[in-house]
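A.B. asks: Attaching a predicted model along with its sequence, questions to come.
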Amino acid sequence: MTSLLQRFLLTCFIICTPVLSRGPVYKPPAVDRLTERFHPAPVTQKMSTLYGGSNIQIKSNGAYADITLDKTSGSGLVSKDVYHHGFFSAAIKLPMGVTSGVVLAFYMSNSDVFPHNHDEIDFELLGHEKRKEWVLQTNIYGNGSVKTGREEKFYLWFDPTQEFHEYSMLWNTHHIVFLVDNIPVREVIHNQASSSLYPSKPMSLYTTIWDASDWATHGGKYPVNYKYAPFVASLGELRMEGCLTPKTNSSSIASCSKSPSLSTSDPIDGNDYTTLTRQQTVGLNWARTKHMFYSYCKDTSRYKIVPPECNA
């Protein structure tokens, strides 16, 4: 009996220890597939080169693009259209290996038009000092609130370097929702408490990869190690539907027309997009309970007085 017990314990130690060392694995709940309501478009149809053109490679007849960071430069894409509200999503696969200090950003901004009073809605994927590990950071700026960012950070429940995963943003007058593989990870409700920081002006969509050695990993403790370069991220399956504003008049919010393809689904005004569904609420609570490890609302060293939207 003792021999059998010893063999069982030894087997369990060998098999179970690697799993336990990574911490518990939480299976994501079933949620509404919001991305399936919108048709994907080729990267070349929706985006153009922002910078680092030699580090951008178009693939699959324009459907996908690789953007690269190396010793010479980072690279990035910007939307051909400017939007005032809508749904924005991309399937992204992140670089493998040691990626400390590398940042892949998928975000909306109007800093080119409003340099002193700009808005942003940010997904930032931060390379980690541990191999194959990335951190997801979300943030918003409204009306130039750059000194008071509203960051939240999450550990991902999958390896983002092995296959494509969907990162999505819903933005309308009711709320902003960040989703990963259709699971909401953060909701910013537009109310009186959040009105001063709520993005309110037309924005372009960006995807960039760049060197953030000075802040991205523990305040710059682990800079980019170019021995492991190039760092290549892939993206595609772009879904971009919303209220279009001409680039020549992007400083005005009055001139706005809905995307022609918004015939059966409307992320701007439709009732389906004013609040989270029951399934989405379950998913939001799951993500924030199991995977969020930082919220500015709980950072008392940074905010001596809790920001008003945290108590709303």
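C.D. replies: Yep, it's here.

A.B. asks: When you work out contacts or count neighbours from here on, use the C-alpha atoms and nothing else.
C.D. replies: OK.

A.B. asks: What strand or helix carries Ile58?
C.D. replies: Secondary-structure assignment from DSSP states H and E places Ile58 in strand 56-59.

A.B. asks: Which strands or helices does that strand pack on?
C.D. replies: strand 64-69 (3 or more CA pairs under 8 Å, 6 or more residues apart in numbering; DSSP states H and E).

A.B. asks: Identify the residues contacting the strand it packs on?
C.D. replies: With CA atoms under 8 Å, 6 or more residues apart in numbering as the contact definition, strand 64-69 has outside contacts at 42-43, 55-59, 74-76, 208-211, 229-237.

A.B. asks: try it again with 7 Å
C.D. replies: Strand 64-69 is contacted from outside by 42-43, 55-59, 74-76, 209-210, 230-236, using CA atoms under 7 Å, 6 or more residues apart in numbering.

A.B. asks: Comparison target below:
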Amino acid sequence: MTLSKTHTKMAYLHTNFLYLQPIILYTFILLTSNHGNFLTIVTAQGVPPSSTRLTSLFPHLSFDRDYSQIFGDSNAQIYANGSNAKISLDKKTGAGFASKNHYNYGFFSAAIKLPSGFTSGVVVAFYMSNSDVFPHNHDEIDFELLGHQKSRNWILQTNMYGNGSVKTGREEKFRLWFDPTTEFHEYTIIWNSHHIVFLVDNIPVREVQNTPAISSSYPSKPMAVYATIWDASPWATHGGKYPVNYKYAPFTASLGQMEMAGCAYDPKDLSGKSCSKSSSPSSLDPVDGQDFVKLSNQQIQGLQWARSKQMIYSYCKDKHRYNVLPPECTTK
């Protein structure tokens, strides 16, 4: 995500959210012949392995207390006593919120229900950034949900960069194994000095380990949490080939179950002690707790399933984009 996108993204919240176990999704294609007969092709998208519900470990925060609206006027609405929000995109504007605190590592999650129908060019993003403090040298960790141009299916894109390393895109794209427009689903970021993990409904889909090969581009400065909806036609649809069709506007994303746990950064504490490591962290500490510094065997199985069954693009395999792949791609 570039700087301009940072001021046009953000998402979150919903109480009374029912967690639904993943189910098999099927794609039905009907081919009609000249004689009126049709052939049905059924494709199973798969069922992920079970995984620990990390999102059950942390309390849900208040949207109106912990976030500030950053743009969108009436296109951003808070309801359910401050625990839920809706953000909309129309011809006039998108909408977005940002957390009032910056965090130096932690656990960050949002439950999101996406707009239905034709959504080409629409992007709903849940992400972390510090471009407001470091405009020329910022860090970022992104969930970007991309309205798709032909099949009308949403695509999940993850990305990250640190210290302004925006020229090296580290995008990976995934199919979702559920319909994200009918129910709320959880999108979670674990970020600490050990690794970054992207999880969907508590299933890890991507892990970025903080190794020497990537350390110079690893996000390391305190970041705020954002959620936005915006028009990404020139960026997300092959140079504007499939722009947003405002005949179908407004496009509205519903947000709920905000969780932010970790080290809230105190800008007045220049010593950094407010975010220093504990000598004996709890196992539930998302910064250094044993349950968050590395994946469990169960989580590794989920990660392998997501990457083998659902991933459709990785920058590490894009030799057309890079004459020389980034160093972390060739390091075991």
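C.D. replies: Now that the structure is in, tell me what you want to look at. Keep in mind that this is a model prediction, so the values were computed, not measured.

A.B. asks: At the geometric centre of the first structure, which residue do we find?
C.D. replies: Of all residues in the first structure, the one closest to the mean position by CA atoms, centre = their mean is Phe123, 2.6 Å from it.

A.B. asks: one step back: measure the mean distance from the strand holding Ile58 of the first structure to the second structure post-superposition.
C.D. replies: Its matched residues in the second structure lie on average 1.1 Å from strand 56-59 of the first structure after superposition (mean CA distance after the TM-score superposition for the first structure).

A.B. asks: which residues are contacting that strand?
C.D. replies: With contacts defined as CA under 7 Å, 6+ apart, strand 56-59 of the first structure is touched by Tyr64, Ala65, Asp66, Ile67, Thr68, Ser75.

A.B. asks: on that earlier part again, got the contact list for the equivalent of the residue nearest to the centre of the first structure over in the second structure?
C.D. replies: Structural alignment (TM-score structural alignment) places Phe123 of the first structure against Phe143 in the second structure. Contacts for Phe143 of the second structure (CA under 7 Å, 6+ apart) come out as Ala125, Phe126, Tyr127, Gln157, Thr158, Asn159.

A.B. asks: same thing but 8 Å
C.D. replies: By CA under 8 Å, 6+ apart, Phe143 of the second structure lies in contact with Ala125, Phe126, Tyr127, Leu156, Gln157, Thr158, Asn159, Tyr187.

A.B. asks: Please apply the same query to Ala229 of the first structure.
C.D. replies: Taking CA under 8 Å, 6+ apart, we find Ala229 of the first structure in contact with Leu69, Asp70, Lys71.

A.B. asks: could you redo the last one with a cut-off of 7 Å?
C.D. replies: When the contact criterion is CA under 7 Å, 6+ apart, the partners of Ala229 of the first structure are Asp70.

A.B. asks: Looking at the second structure, name the residue matched to it.
C.D. replies: Counting by TM-score structural alignment, Ala229 of the first structure lines up with Ala249 in the second structure.

A.B. asks: which residues in the first structure does stretch 177-184 of the second structure align to?
C.D. replies: For stretch 177-184 of the second structure, the aligned range in the first structure is residues 157-164, judged by TM-score structural alignment.

A.B. asks: how long is the matching stretch end to end?
C.D. replies: Across its full length, stretch 157-164 of the first structure reaches 13 Å end to end, with CA to CA, to the nearest Å as the criterion.

A.B. asks: Identify each buried residue in it, please.
C.D. replies: Residues of stretch 157-164 of the first structure classed as buried: Pro160, Thr161, Phe164 (neighbour count, 16 or more other CA atoms under 10 Å).

A.B. asks: Just send the residues you listed back as CSV, with secondary structure too.
C.D. replies: CSV is the format used below for these (DSSP: H, G, I helix; E, B strand; the rest coil):
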residue, secondary structure
Pro160, coil
Thr161, coil
Phe164, coil
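
A.B. asks: and the longest strand for the second structure?
C.D. replies: What stands out as the longest strand in the second structure, according to DSSP state E, is strand 251-264.

A.B. asks: quick one, strands of the stretch 1-150 of the second structure?
C.D. replies: Ranges of strands within the stretch 1-150 of the second structure are 26-32, 38-44, 67-71, 76-79, 84-89, 95-99, 103-113, 122-129, 140-146, based on DSSP state E, counting those that start in this stretch.

A.B. asks: tell me the average deviation of the fifth one from the first structure after fitting.
C.D. replies: By that I understand strand 84-89 of the second structure. Following superposition, strand 84-89 of the second structure is found to deviate from the first structure by 0.4 Å on average (mean CA distance after the TM-score superposition for the first structure).
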